[in-house]
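Student: next comes the sequence, and after it the predicted model I'd like to discuss.
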Amino acid sequence: MVSIGEPAQPRISVRNLWKIFGPDAVILRNEEWVQTASQREVQERTSHVIAMKDLSFDVGEGEVFVVMGLSGSGKSTLVRCLLRLIEPTSGSIKIDDEEILELGDKELIQLRRKKFGMIFQHYGLLPHRKVLENVAYGLEVQGIDKATRNQTAWEVLGRVGLDGWSDAYPDELSGGMQQRVGIARALALDPPILLMDEPFSGLDPLIRREMQDELISLQEQVKKTIVFITHDLNEALKLGSHIAILRNGEIVQLGTPEQIVMSPADDYVAQFVQDVSKAKVLAASSIMEEPQAVLYDEQGLAECVQTMQSNGMKYAFVVTPDCVVRSVVRIEDAVAALETGDNSLSDIAIHNFPKCGPDTLVEDLVTLAAEYDGPILVAGSSGELLGEVKTNAILRSMATLPVSSADKS
């Protein structure tokens, strides 16, 4: 069993989840030899198929949890078990701390209607209904009056960039636009959880990237809890806050994109990530350093020059007592001003300088570093100094190779 540390308030909590296809699944699940047997061995000996084996994980509120694997790995079975469209053989699935495997049929229907929005690869649009009617369909099923559901449908169509297409029919839309309708239909119900089973896999590469970018932008607005299924590693790394990699029904590694790429759990994962640019997963927080010293507004120029020279600093951040960065000073400017008799730090302060947040990816820092020869400020939400990233740190991080399982042993 592979699991991850529990979020403070997991919206979805899965424990020891098994799904075995076959008439004697429950009996087989409890046989000791099955616990360590491979998927192939069980199938050859019993003609039963282990689709999921002892899966445990938590999905925090508002995060995008990606389940990645090749065909037959069990990822689509998992997402259907979360809805109980397929009944698990054993285990526990809690949604907001409610055990859904104990729900009756009526309670389960209400759970699906109130808690989940579903978006699949095949859009499932009603061809005889216009776009607005497709988006409003779930609300219609819930008995919402026409005026209210149409207003909601209008609003979510605007969110997904389909203003002006409400009167079109599905066959008049491109594949990407049809998938936007599918996303809008799910959002119209305002569910706290979205289950997305390979929603972009049928799209051409350019449209697929556009849809990924739109999902990221949309998630910043709606902050849904998303379980996203994919077979594409780059998609998983781009979208996921955590990624579970499945193989033959088992989780072989669960972690952040950075953990997956930089520390693959075994050779199987290492093969997946061997061609991935580290710049796509490493964040500024992973490579930032603490500045050797900082300057304060009230300091005189002579004191500032002494501080910078004694620490070998070409640049220094000027901060408030609360460590909020106001400006940057270059040593050459400070020395030149001091030689002319100027003792004011504000006269040479640079207010336009590159900065980033702790989660900014290295690939985004490259452009900043190319246009600026000083350290890049890593700041918190209030502008407070968290650290600095130097150009050589960026280059070192991009040259770092992931550690293979053989290297670890």
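Tutor: Nice, I can see it. Residues are numbered from 1 along each chain as shown.
Student: C-alpha only now, for contacts and for neighbours.
Tutor: OK.
Student: chain neighbours aside, what residue packs nearest to Thr400?
Tutor: Nearest non-adjacent residue to Thr400, counting by Cα to Cα, 6 or more residues apart in numbering: Lys278, 7.5 Å away.
Student: start and end of stretch 40-59, how far apart?
Tutor: From its first residue to its last, stretch 40-59 covers 30 Å (Cα to Cα, to the nearest Å).
Student: how far does that stretch sit from its chain's centre?
Tutor: 27 Å (Cα atoms, centre = their mean, to the nearest Å).
Student: got the buried residues for it?
Tutor: Using 16 or more other Cα atoms under 10 Å as the burial criterion, the residues of stretch 40-59 that qualify are 42, 48-59.
Student: in strands, which of those residues fall?
Tutor: Of the positions in these, Val49, Ile50, Ala51, Met52, Lys53, Asp54, Leu55, Ser56, Phe57, Asp58, Val59 sit in strands, assigned by DSSP state E.
Student: would JSON lines of these with distance to Gly240 be doable?
Tutor: Formatted as JSON lines, these follow (distance: Cα to Cα, whole Å):
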{"residue": "Val49", "distance to Gly240": "29"}
{"residue": "Ile50", "distance to Gly240": "26"}
{"residue": "Ala51", "distance to Gly240": "23"}
{"residue": "Met52", "distance to Gly240": "21"}
{"residue": "Lys53", "distance to Gly240": "22"}
{"residue": "Asp54", "distance to Gly240": "22"}
{"residue": "Leu55", "distance to Gly240": "18"}
{"residue": "Ser56", "distance to Gly240": "17"}
{"residue": "Phe57", "distance to Gly240": "14"}
{"residue": "Asp58", "distance to Gly240": "14"}
{"residue": "Val59", "distance to Gly240": "11"}
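Student: check it against this one:
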Amino acid sequence: MARHGNNPQPADFETEGYIGAARNVSFDVYPGEILMIMGLSGSGKSTLVRAITRLNDPTTGSVLIDGVDLMKASPKELIELRRHKMGMVFQNFGLLPHRSVLSNVAFPLEVRGTPKDEREKRAREMIRLVGLEGRESYFPRELSGGQQQRVGIARSLAVGPDIWFLDEPFSALDPLIRREMQDEFLRLQKMLKKTIVFITHDFAEAARLGDRIGIMKDGELVQLAPPAEMVARPANDYVREFTREAPRDQIITVGSICDRSHGPPAEDAVPADAKLHEVASKVLSSQSPIAVIANDGTPLGSVSRHSMIAALYPERAQ
């Protein structure tokens, strides 16, 4: 488990002339989780990731990875952690133009001192994993933007990181290629089950990829919740504005809006993790509430036409 926390800022923080790029932020990242961090430009989301990885040192606070505080790590220990536990992918790809795809992917292993045969074998495995087999000898200039991003992803995975940091990796791509890369990302995560912190400014992307979403504003984390909960119950007007154009029927789950105080018999129930669009026909055509059950069959409550319409069209329910 990775954990990041900032202690309250010093009393003289403003008088000393500091700008709080990330302030009083504290959260856990769980094994195998995709945690999305988003916000407008200047909200502090990229600064937060740079603080977690100590590319920028926090003014105060702690960053714990498996109980080890990165703030107390020596430069040598920090290098080893980055080489062995962390993988990073950034928006600008950062490929070495004079090196082939194979050499680019193998580069972090070369820096680590891995023998050539071993690192090239590992690099070929990663190239095959991201669907670029046959392009090992290509140079970055011979690849499309999506292919270059795949090389960056393969390179970051070559070291077998426990934690994967991605800072707006798809934002420079065309919409169709971006969707393709999101599909590729989900495919890889299904196989690799990495612990991931993913920065984006796109709520649709965050909702599609993330297990939880954290929204930053003025350096503070204003809400951290699963996508369905955030859309159904935004913490404030700022979050509500982010979720306004979200495809609510494809994000909100039945379990997040069901009435848990009582429910009808569960013979004809719908699962709590079903998205609203998956059960809309059944619920909206019923004159009485429909039972909602957990994955293990435990009754959770019920969902009615009124609650579904209120979730889909909150402005009409007010």
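Tutor: Sure thing, it's come through. What you see is a predicted model; the values in this text were computed from it and never measured.
Student: alignment lookup: the residue nearest to Thr400 of the first structure to the second structure.
Tutor: Residue pairing (TM-score structural alignment): Lys278 of the first structure is matched to Arg248 of the second structure.
Student: state the number of residues packed around its match.
Tutor: Burial of Arg248 of the second structure is recorded as 20 neighbouring residues (other Cα atoms under 10 Å).
Student: quick one, what contacts the spatially most central residue of the first structure?
Tutor: In the first structure, the centroid-proximal residue (Cα atoms, centre = their mean) is Gly240; its distance is 2.4 Å. Taking Cα atoms under 8 Å, 6 or more residues apart in numbering, we find Gly240 of the first structure in contact with Glu63, Val64, Phe65, Val66, Thr256, Pro257.
Student: could you pull out the strands in the second structure for me?
Tutor: Under DSSP E, the second structure gives strands at 2-5, 26-29, 34-38, 62-65, 68-69, 86-90, 163-167, 195-200, 212-217, 220-225, 270-271, 290-293, 299-303.
Student: find me the equivalent region of the first one in the first structure.
Tutor: Read that as strand 2-5 of the second structure. Taken onto the first structure by TM-score structural alignment, strand 2-5 of the second structure occupies residues 12-15 there.
Student: what's the mean deviation for that stretch versus the second structure?
Tutor: Following superposition, stretch 12-15 of the first structure is found to deviate from the second structure by 1.4 Å on average (mean Cα distance after the TM-score superposition for the first structure).
Student: and that stretch, how far out from the chain's middle?
Tutor: Remark: stretch 12-15 of the first structure is offset 18 Å from the chain centroid, using Cα atoms, centre = their mean.
Student: equivalent analysis for stretch 132-144 of the second structure, please.
Tutor: Computed by Cα atoms, centre = their mean, the separation of stretch 132-144 of the second structure from the middle of its chain amounts to 27 Å.
Student: got it, and stretch 142-151 of the second structure?
Tutor: Taking Cα atoms, centre = their mean, one finds the center of stretch 142-151 of the second structure at 21 Å from the center of the full chain.
Student: what's the answer for stretch 10-21 of the first structure, then?
Tutor: From the chain centre to the centre of stretch 10-21 of the first structure is a distance of 21 Å (Cα atoms, centre = their mean).
Student: pull the residues that contact it.
Tutor: Contacts for stretch 10-21 of the first structure (Cα under 8 Å, 6+ apart): 1, 26, 29, 48-61, 87-97, 225.
Student: what does Lys190 of the second structure correspond to in the first structure?
Tutor: In the first structure, the residue matched to Lys190 of the second structure (TM-score structural alignment) is Glu220.
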